[in-house]
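Trainee: Here's my sequence, what's the structure:
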Amino acid sequence: MQLEGKVAIVTGGSQGIGEAVAKRYAQEGAKVAIFNRNAAKAANVVKDITAAGGTAAAFACDISSVSAIDNAVGAARDRFGDIDILVNNAGAYLMTPIGETEEAAVDQMLDVNIKGVFFLCQAVLPDFDRKGGGVIINISSIFGNTGFPGSAIYCATKGAVTLLTKTLALELRDRNIRVNSIAPGWFETPLNAGYRATDEEFMRRADERFGGKGAWMKPEELAGSAVFLASADASSIMGATLFVDRGWAAY
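Mentor: All right, here's what the predicted structure looks like:
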C-alpha cells in the first residue's frame, strides 16, 4: 500500500472526485479526514470506507471561512495525528456569463476556489514541518489552462490555483513539501449534474471538444493520479499540473 501510515485531508470528500480520492487513499493505507460543509454527507463516505476495512472520519468545514479551516484541521490532527497529505478538492462552479453575473456568485467562487485553498495550505504547514515534509495536491481544472464560454470567473479562479501551485512549490520545496495540481477534464459529478441534464449548449460544446458523446469520465478514473502524486514515486515532481482530461488540453 503506497500511503500506509499517512494522514490525509481530502476536502469536498462527500461526493464525486473527492469521494473517489478519499476511498482510494484509504485503500492505500492512509487515515483519511474528509472535510465537507455537510458532515452528514461525508459520514456516508466514512461508513463505506470503514466497512471496507479503512480508516476515516468526517469533519464539518466551510472552507470559505479561515476559522472553520483552522478548527477542522485541529480536529483532524487531534483524531489522527499530524497531517501528511492535503488534497484541496472542494470547489464551486457556477456558470455566470458576463452581463449576467452577480456579486454573490463571484464571491462564492473566489472564497472557495482560491481563498479556501490558500488557507488550507497554510493551516497544514506546522504539521508538515514537524514531520519533515508533506504533500499538497490542488484540484484545478482544464479551465485553469483554457477558457470556456460562460465561465469567466470559474476559469479565472482555476487559473489562479495553477499559479498558486507553482509559486508554493518553489516557496516550500526547501522544507521538503511538494505541491502539485491535477487538472480534471469532464467528469460526471454532482457538481455538473444539473448542466448535463438541462443545458444542451453546454453539452454540445463539451462533447465537441471531447471527441464525441459518451467521453465523460468517472471520478474513479482520477483517483490513481492522486495516489501517484502523494506517493514516494513522485518525490521529484514539484509545481506540475497533471491533466486527466482525455486529451482536452491537447485539442
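
Trainee: From here on, just use CA atoms for contacts and neighbour counts.
Mentor: Fine.

Trainee: And the closest residue to Leu164 other than its chain neighbours, which helix or strand is it part of?
Mentor: With sequence-adjacent residues excluded and distances taken as CA to CA, 6 or more residues apart in numbering, Leu164 is closest to Phe118, at 7.9 Å. For Phe118, the element it lies in under DSSP states H and E is helix 116-123.

Trainee: Alongside the first, I'd like the structure of this one:
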Amino acid sequence: MKQVATLAGLDSNGSAGLAADLHAFFADGVYGHGILTAAVAENATRITAAQTMPVDFVEAELTALRDFPIAAVKTGMMANGEIVKAVVDRCPGGVPLVVDPVIITKQGDHLLDQAALTVFCQQLLPKATVITPNFLEAQVLVDHQLSTPEDLLTAAYQIQQIGAANVVIKGKHPTGDQEPVISSLVLLADGQSFWINNEFVKAKKANGAGDTFSAIIAAELAKGQPVLTAIEQANDFVVAAIKKPLGIGQHFGPLNHWAGQSWRQCDD
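Mentor: Here you go, the predicted model:
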C-alpha cells in the first residue's frame, strides 16, 4: 500500500484540515501519515480557540516520518514562517508535493502574515508538483485582483513562473443571477490549460472540500497516476462527496467521504 503524508492543522470536529486529509487518504486506498502544524477548537458554527504547534515539535514529527517510504506529500495550513521553513528543510524529497496554500479563508481572513507568505512563495511553492489555491488565495499569490477568466489564466501562469509545476485555481461560488456553475482553471506543466465546470450544489455539509481535493490529488500521484488524471479523479471524488451530505453538525458539517469512496469503488 502506498503511504502519503499530510502536513496540516487539525479541526477538532474532524471536518477539515488534517482530519479531512486522512479521511480522503483512507477512502482512496492509501495509508495516511499526519504531521500536525496547528489545532483549532471548532463546533458546527465557529472556531473558539486555536493553537500553533511549536516548531521544534513539527521538526520532530518530520524527522520521525523518515522511517517510512512516503510516496507523496500534501501540505495544508502552515501557520507561520518558521513552520514553513521546517517543512522546506525536512519534508521528504523526490516525491510529488501537492500544496494547498491555506493562506486566506473564504471570508477573507489571512492565515499567514506577510513574512511567512514570502517564505512560502520563495521556498515552498517552487517545490510544488501541484498547487491548488482558491480564488482569493490566487489573488494573494499574484498580488492583484482577478475579475475575468483571462485574469485567472494570467495568474496561473504567474504562479507557475514562481515555481509550481501545475496550477489549479478553484473557482468562486456563483452569486445572484449567475449560472449555478463553479469553474476551476487548470494549467499543466506542459502549457495545456482548461476549465473544470461543476454544477454548484448549495450545501452546508461541505467543510473540507478543498482539503479533500488536494489530498486525493496527492493520493492518486502516489499511486502513479499522471497529474491530469489525479486532478480529474479528485474533482469527481469531491463532487460525489458533496452531493450526498452527512447529517453531522447542527449547521456546517463535513463532506461525505463515504460517498466519494463508493464512487471510487464503482469506478474501479
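
Trainee: Please work out the TM-score for the two chains.
Mentor: The TM-score (TM-score structural alignment, normalised by the length of structure 1) is 0.44; 153 aligned residues with a CA RMSD of 4.4 Å.

Trainee: The helix or strand following the helix holding Phe118 of structure 1: which residues count as buried?
Mentor: Remark: after helix 116-123 of structure 1, the chain's next helix or strand is helix 125-131, criterion DSSP H and E. Within helix 125-131 of structure 1, the residues scored as buried using 16 or more other CA atoms under 10 Å are 125, 127-128.

Trainee: same thing with stretch 157-176 of structure 1?
Mentor: 157-162, 164-166, 168-169, 172-173, 176.

Trainee: Quick one: the strands in the stretch 151-251 of structure 1, in order.
Mentor: Under the criterion DSSP state E, counting those that start in this stretch, strands of the stretch 151-251 of structure 1 are mapped to 177-184, 241-244.

Trainee: One more: the stretch 101-250 of structure 2?
Mentor: Counting by DSSP E, counting those that start in this stretch, the strands of the stretch 101-250 of structure 2 are 130-131, 166-169, 181-187, 193-199.

Trainee: Could you look over those strands and pick the most buried one?
Mentor: Ranked by mean neighbour count under mean count of other CA atoms under 10 Å, those are led by strand 130-131, which reaches a mean of 27.

Trainee: so what secondary structure elements neighbour it?
Mentor: The helices and strands touching strand 130-131 of structure 2, judged by 3 or more CA pairs under 8 Å, 6 or more residues apart in numbering; DSSP states H and E, are strand 97-99, strand 166-169.

Trainee: mind putting the ones you listed in CSV, distance to Asp267 of structure 2 included?
Mentor: Formatted as CSV, these follow (distance: least, CA to CA, whole Å):
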stretch, distance to Asp267 of structure 2
strand 97-99, 23
strand 166-169, 23
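
Trainee: thinking again about what came up before, need the strands of the stretch 101-250 of structure 2 in CSV with distance to Gln233 of structure 2, can you?
Mentor: Formatted as CSV, these follow (distance: least, CA to CA, whole Å):
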stretch, distance to Gln233 of structure 2
strand 130-131, 14
strand 166-169, 14
strand 181-187, 14
strand 193-199, 12
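
Trainee: Tell me which of the strands of the stretch 151-251 of structure 1 sits most buried.
Mentor: strand 177-184 (a mean of 26).

Trainee: Quick check: Asn197 of structure 2 touching Asn235?
Mentor: No. Using CA atoms under 8 Å, Asn197 of structure 2 makes no contact with Asn235, being 9.8 Å away.

Trainee: Return every residue with contacts to both of those two.
Mentor: Shared contacts of Asn197 of structure 2 and Asn235, defined by CA atoms under 8 Å, 6 or more residues apart in numbering, are absent.

Trainee: can you give me the helices for the stretch 51-200 of structure 1?
Mentor: With DSSP state H, counting those that start in this stretch, the ranges of helices along the stretch 51-200 of structure 1 come out as 66-80, 103-110, 116-123, 125-131, 152-172, 193-198, 200-210.

Trainee: between those, which one is nearest to Glu19 of structure 1?
Mentor: Nearest of the helices of the stretch 51-200 of structure 1 to Glu19 of structure 1, taken as CA to CA: helix 193-198 at 15.8 Å.

Trainee: tell me which strands and helices the closest one is in contact with?
Mentor: Applying 3+ CA pairs under 8 Å, 6+ apart, we find helix 193-198 of structure 1 packed against helix 200-210.

Trainee: List the buried residues for the helix it packs on?
Mentor: 202, 206-207, 210.

Trainee: now swap in stretch 103-111 of structure 1 and tell me
Mentor: So stretch 103-111 of structure 1, judged by 16+ other CA under 10 Å, has buried residues 105-106, 108-111.

Trainee: Let me have these in TSV, extended by distance to Asp48 of structure 1.
Mentor: Formatted as TSV, the buried residues of stretch 103-111 of structure 1 follow (distance: CA to CA, whole Å):
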residue	distance to Asp48 of structure 1
Ala105	33
Val106	35
Gln108	30
Met109	30
Leu110	32
Asp111	30
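
Trainee: Show me which pair in the residues you listed is furthest apart.
Mentor: Ala105 and Asp111 (10.0 Å).

Trainee: how near is Ala75 of structure 1 to Ala39 of structure 1?
Mentor: Remark: distance between Ala75 of structure 1 and Ala39 of structure 1 (CA to CA, to the nearest Å) = 13 Å.

Trainee: In the stretch 151-268 of structure 2, what residue spans correspond to helices?
Mentor: For the stretch 151-268 of structure 2, the helices defined by DSSP H, counting those that start in this stretch occupy 209-222, 227-243, 257-267.

Trainee: so can I have JSON lines of those helices showing mean neighbour count and distance to Thr154 of structure 2?
Mentor: Output for those, formatted as JSON lines (neighbours: other CA atoms under 10 Å; distance: least, CA to CA, whole Å):
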{"stretch": "helix 209-222", "mean neighbour count": "28", "distance to Thr154 of structure 2": "22"}
{"stretch": "helix 227-243", "mean neighbour count": "20", "distance to Thr154 of structure 2": "20"}
{"stretch": "helix 257-267", "mean neighbour count": "17", "distance to Thr154 of structure 2": "32"}
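
Trainee: Format the ones you listed as JSON lines; extra columns: distance to Ala64 of structure 2.
Mentor: Output for those, formatted as JSON lines (distance: least, CA to CA, whole Å):
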{"stretch": "helix 209-222", "distance to Ala64 of structure 2": "20"}
{"stretch": "helix 227-243", "distance to Ala64 of structure 2": "28"}
{"stretch": "helix 257-267", "distance to Ala64 of structure 2": "28"}
